[in-house]
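Visitor: Sequence plus predicted model, see below.
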Amino acid sequence: MNNHESLRQLVHDARAPLNRISMNAELVKLVLENDMPKEKALAALDKIIANCQQCSEQLQQISDTHTSD
């Protein structure tokens, strides 16, 4: 895999947690708007936090890979 393909893969991998963050934020919004159990909102917020951390790690990997060239 060349550097360009490697960078594309890393960016693709970083998008996955961003998509999960967006999806879980929408779930929290629905829970709050529809008076659903707060446990669902709390579980979604835990997923958002975990995915933010994963995204941060992926971005660090992109930075490390890109600056090591």
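Guide: Thanks, I have it. For clarity, every value in this text was computed on a predicted model and none was experimentally measured.

Visitor: contacts and neighbour counts: CA atoms only from here.
Guide: Will do.

Visitor: Mind telling me what element residue 50 is part of?
Guide: Using DSSP states H and E, the element containing residue 50 is helix 38-67.

Visitor: That helix: which residues count as buried?
Guide: Using 16 or more other Cα atoms under 10 Å as the test for burial, helix 38-67 gives 40-41, 44-45, 47-48, 51-52, 54-55, 58-59, 61-62.

Visitor: contacting residues for the residue lying closest to residue 24 once chain neighbours are set aside?
Guide: Setting aside the residues directly before and after it, residue 24 is nearest to residue 44 in space (Cα to Cα, 6 or more residues apart in numbering), at 5.2 Å. Shown here is residue 44, whose contacts under the criterion Cα atoms under 8 Å, 6 or more residues apart in numbering are 24-25, 27-28.

Visitor: put this beside the first:
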Amino acid sequence: MTSDNQTEQLNKLVHDARAPLNRISMNAELIKLVLENDMPKEKALDALDKIINNCQQCSESLQKITDSK
């Protein structure tokens, strides 16, 4: 594999790991809004489920980066 291909592959893996982190941040903000505005508890619980799922996706993406070495 050439250096350019390795860089491209690494950039894709980092992008794949960054996407769930962005979703985690977005859902944490949603929970904050729910708590600040007395919105239904179910919205916060749904956001927490999404955060947990995205943490797992991020972990899997980081493992792929480790495995690609």
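Guide: Good, I have the coordinates. Quantities reported herein were computed from a predicted structural model and do not represent experimental measurements.

Visitor: so what corresponds to the residue nearest to residue 24 of the first structure in the second structure?
Guide: Residue pairing (TM-score structural alignment): residue 44 of the first structure is matched to residue 47 of the second structure.

Visitor: Who are the packing partners of the top helix by length along the second structure?
Guide: Longest helix of the second structure, by residue count under DSSP state H: helix 3-36. In terms of contacts (3 or more Cα pairs under 8 Å, 6 or more residues apart in numbering; DSSP states H and E), helix 3-36 of the second structure is packed against helix 41-67.

Visitor: In TSV, list the contacts of residue 44 of the first structure along with distance to residue 7 of the first structure.
Guide: As requested, the contacts of residue 44 of the first structure are arranged in TSV below (distance: Cα to Cα, whole Å):
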residue	distance to residue 7 of the first structure
24	27
25	27
27	31
28	32
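
Visitor: If you map the residues you listed onto the second structure, which are still there?
Guide: Of the contacts of residue 44 of the first structure, the ones still in contact in the second structure (both residues aligned by TM-score structural alignment, their matches' Cα atoms under 8 Å) are 24-25, 27-28.

Visitor: Can I get the buried part of the residues you listed as one ChimeraX selection?
Guide: In ChimeraX syntax, the buried subset of those is picked out as below (16+ other Cα under 10 Å):
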select :24,25,27,28
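
Visitor: For the residue nearest to the spatial centre of the first structure, which residues are in contact?
Guide: Nearest to the mean C-alpha position of the first structure, counting by Cα atoms, centre = their mean, stands residue 17 at 2.1 Å. Shown here is residue 17 of the first structure, whose contacts under the criterion Cα under 8 Å, 6+ apart are 51-52, 54-55.
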